[in-house]
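Undergrad: Quick one, what's the 3D model for this:
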Amino acid sequence: MRLIDLRNPAFFLALLAFSSAATAGDGAYSWLMKMSQATRTLNYDGTFVYQHGDQLEAMRIIHAVRDGSVRERLVSLNGSAREVIRDDQRVMCYLPDRKSIIVEHRFLGRDKSFPVVLPESVRVLNKNYVIQLGAAGRVSGREAQVVIIRPRDQYRYGYHLWAHKETGLLLKADLVDHRGKTLEQFMFTQVKIGHVIDAADLQPAMGVDDMVWYVGKTMDDVTVQPAKGWTASKVPAGFVLSNHMMRKTPGHSNPVEHLVYTDGLAAISVFIEKVDRGTRSVIVGGSTMGAVHAFGKVVNDHQIIVVGEVPAATVELIAKSVVAQPQ
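TA: A predicted model of the protein is given here:
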């Protein structure tokens, strides 16, 4: 799962109290930057729940910042046992029920999950979202400030965020559709902030004996020039190409071309992979898992899949416009 799964209950809407647009907007931007700063500078250790669709997951997160670098450990508390260790370079998933360890490398500019929004980019969000202050609230026994992010069109979702008043740490986040319905919710049930974290707490508890390692590798040319590959000719206003690479991934015989489009908050991935003629396991049409939508098609023996935490119409629009560029 992504740590940034953003979300809010409908009954709370009646409690929202807005200031004047200018004052609320300036204050809201300041809170977004405070949340971003908290993520990059604070140590914290807590338990949170993540609700998506009819599923409820409980997890512990240990987040440490040392010399400007972040290292995190996430541990599932219900369902199948699993742990995720991630730092600035890679993500390691420990799956004991599958006797597997999956390693993925992280790339510059690829991890744009909120609240990791660079302060200089926060104002850019105003082109695609209306950002305002909401009322004060409480989460996990701590006083919080609510920030409301509403999309300016139907191609993206909105967010309701609860920031700890003292430190700015994001305590709760709701992802909402255009009707204000909560699609996903992340919320701390308890959290300790600002203490020293022992290095041992950032190591996996489960052993690695008899585990099979799957390491995702990039090709020598990690970044592919867009003119030499595929492109999407139609993307909603505000979305720009932030990454374009060719990758080799576990379980795939052919390299996968990966494009990432972002509006500064939402991110959409486009995957293109050559498939053998007669392959039956292709994906055509739309699919949904909670707030995540995907749309697939096959063009010239290539499987194209567009996926993102955005409305179904957004991924379909982009998928139908993906074409190979002239060589």
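
Undergrad: hey, let's count contacts and neighbours off CA atoms from now on
TA: Noted.

Undergrad: I'd say residue 163 and residue 148 touch.
TA: No. The pair residue 163 / residue 148 is not scored as a contact, 11.2 Å apart, by CA atoms under 8 Å.

Undergrad: okay, the two: which has more neighbours?
TA: Taking other CA atoms under 10 Å, residue 163 and residue 148 do not tie; residue 163 has more neighbours (27 against 22).

Undergrad: Contact partners for that one?
TA: Residues in contact with residue 163 (CA atoms under 8 Å, 6 or more residues apart in numbering) are 31, 35, 144-147, 169-172.

Undergrad: Please generate a structure for the following sequence too, so the two can be compared:
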Amino acid sequence: MRFLLFYLLFISSTFASEGQNLTGSQWLRNVSDAMKTLSYHGTVVFMKNGQIDTMKYQHSVEKGIETERLISLNTPLREITRNSGEISCLYKETSQKVESDHPVDRSFIVNLPLHAEQISEQYLLAVAGQEMIAMRPAQIIAILPKDNLRYARKLWVDTATSLPLKVEVYGLDGNVLEQVLFTELAIDDNGTSSQAQQNVLSQHLHEFKVETFGNSAYQLESLPAGFEKIFFIRTSMQQSNKQVDHLLISDGFSNISIYFEAKGNNKGIEGQRSLGPVNSYSRVMGDVQITVMGEVPMETIQLVANKVDVR
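TA: Below is the predicted model:
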């Protein structure tokens, strides 16, 4: 019944469009290719947890290397940059800078599976009608889960360039949990988009190193259907020298982070919490504090948390 309601929610009554000649998987492949090869810029609005964040966005490609940059227009002023798999966040007021290295490139705008055809067991991809977004015709792609372990999504794709113009994430009750929306978008000639250099002296707060999860002190007995391990990072906090290990798993659209840290002399945290689309569940195993969080239903978070163990 829930699946039927989502289907009725997403599928528009307008079906006569050129986009109907492509399947949902073909649209996703086109979006993925466009995001990796085109240079473009614009203004994007992020709506999450009842807050609105408007940022200038820039994406460029030079010699096959992607660079993304987000510059906030409101406090706290910050500049977030992704150079392939290297991500940095510079806080303008304090000149503090946080850096990380990710072995897999993921866009700031939308998560997409590496292989769209491999998600058919977990999602139904439906091509719906068209709408105008940022004064550009957009094809709507409905991304409908086949179980209760993940959220439904809608993706609005620019019909001229195949770039994503809008993304919405829906809770199990059908309400919008998160929205990303371009209010303006312009296409650049590859290699000509300007990229301001970061000349502000920055203080590095965190350093991240990619590790092998199989060599860690932890194990994950099984994963929810469709999820796979993406990376495992060992983090050293410079101010406290406290070590936190981070395992990321994903089904292509939905990410779940699992954090491991020494409990020390603290009592530790137990139980579940929710903040907008993000659910988390914490438990203590021996001297290790384990926290699982992600933009998935609480059932999925608890399922993962109960499968984590210490070797």
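
Undergrad: sorry, back to before: can you pull the residues that touch both of residue 163 and residue 148 of the first structure?
TA: Common neighbours of residue 163 of the first structure and residue 148, counting by CA under 8 Å, 6+ apart, are absent.

Undergrad: For the contacts of residue 163 of the first structure, give me JSON lines that also has distance to residue 130 of the first structure and neighbour count.
TA: Output for the contacts of residue 163 of the first structure, formatted as JSON lines (distance: CA to CA, whole Å; neighbours: other CA atoms under 10 Å):
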{"residue": "31", "distance to residue 130 of the first structure": "14", "neighbour count": "25"}
{"residue": "35", "distance to residue 130 of the first structure": "17", "neighbour count": "26"}
{"residue": "144", "distance to residue 130 of the first structure": "20", "neighbour count": "24"}
{"residue": "145", "distance to residue 130 of the first structure": "17", "neighbour count": "22"}
{"residue": "146", "distance to residue 130 of the first structure": "14", "neighbour count": "25"}
{"residue": "147", "distance to residue 130 of the first structure": "10", "neighbour count": "26"}
{"residue": "169", "distance to residue 130 of the first structure": "21", "neighbour count": "22"}
{"residue": "170", "distance to residue 130 of the first structure": "19", "neighbour count": "29"}
{"residue": "171", "distance to residue 130 of the first structure": "21", "neighbour count": "25"}
{"residue": "172", "distance to residue 130 of the first structure": "19", "neighbour count": "28"}
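
Undergrad: ok, so of the residues you listed, who is nearest residue 242 of the first structure?
TA: Lowest distance from residue 242 of the first structure to the contacts of residue 163 of the first structure (CA to CA) belongs to residue 35, with 22.5 Å.

Undergrad: The closest one belongs to a helix?
TA: Yes. Membership of residue 35 of the first structure in a helix is supported by DSSP: H, G, I helix; E, B strand; the rest coil.

Undergrad: Please tell me how far the counterpart of it in the second structure sits from residue 38 of the second structure.
TA: Under the alignment (TM-score structural alignment), residue 35 of the first structure pairs with residue 31 in the second structure. In this view, residue 31 of the second structure and residue 38 of the second structure are 10 Å apart by CA to CA, to the nearest Å.

Undergrad: again, but for residue 115 of the second structure
TA: For residue 115 of the second structure, the distance to residue 38 of the second structure (CA to CA) stands at 19 Å.

Undergrad: Then residue 247 of the second structure?
TA: 31 Å.

Undergrad: Export the contacts of residue 163 of the first structure to TSV and append columns for secondary structure and distance to residue 69 of the first structure.
TA: Listed next are these as TSV, based on DSSP: H, G, I helix; E, B strand; the rest coil; distance: CA to CA, whole Å:
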residue	secondary structure	distance to residue 69 of the first structure
31	helix	22
35	helix	17
144	strand	26
145	strand	27
146	strand	28
147	strand	27
169	coil	17
170	strand	19
171	strand	21
172	strand	24
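
Undergrad: can you map out the helices along the stretch 1-150 of the second structure?
TA: With DSSP state H, counting those that start in this stretch as the criterion, the stretch 1-150 of the second structure has helices at 2-10, 24-37.

Undergrad: so of those helices, which one's packed in deepest?
TA: helix 24-37 (a mean of 19; mean count of other CA atoms under 10 Å).

Undergrad: quick one: it to chain centroid distance?
TA: Here helix 24-37 of the second structure is found 16 Å from its chain centre; the criterion is CA atoms, centre = their mean, to the nearest Å.
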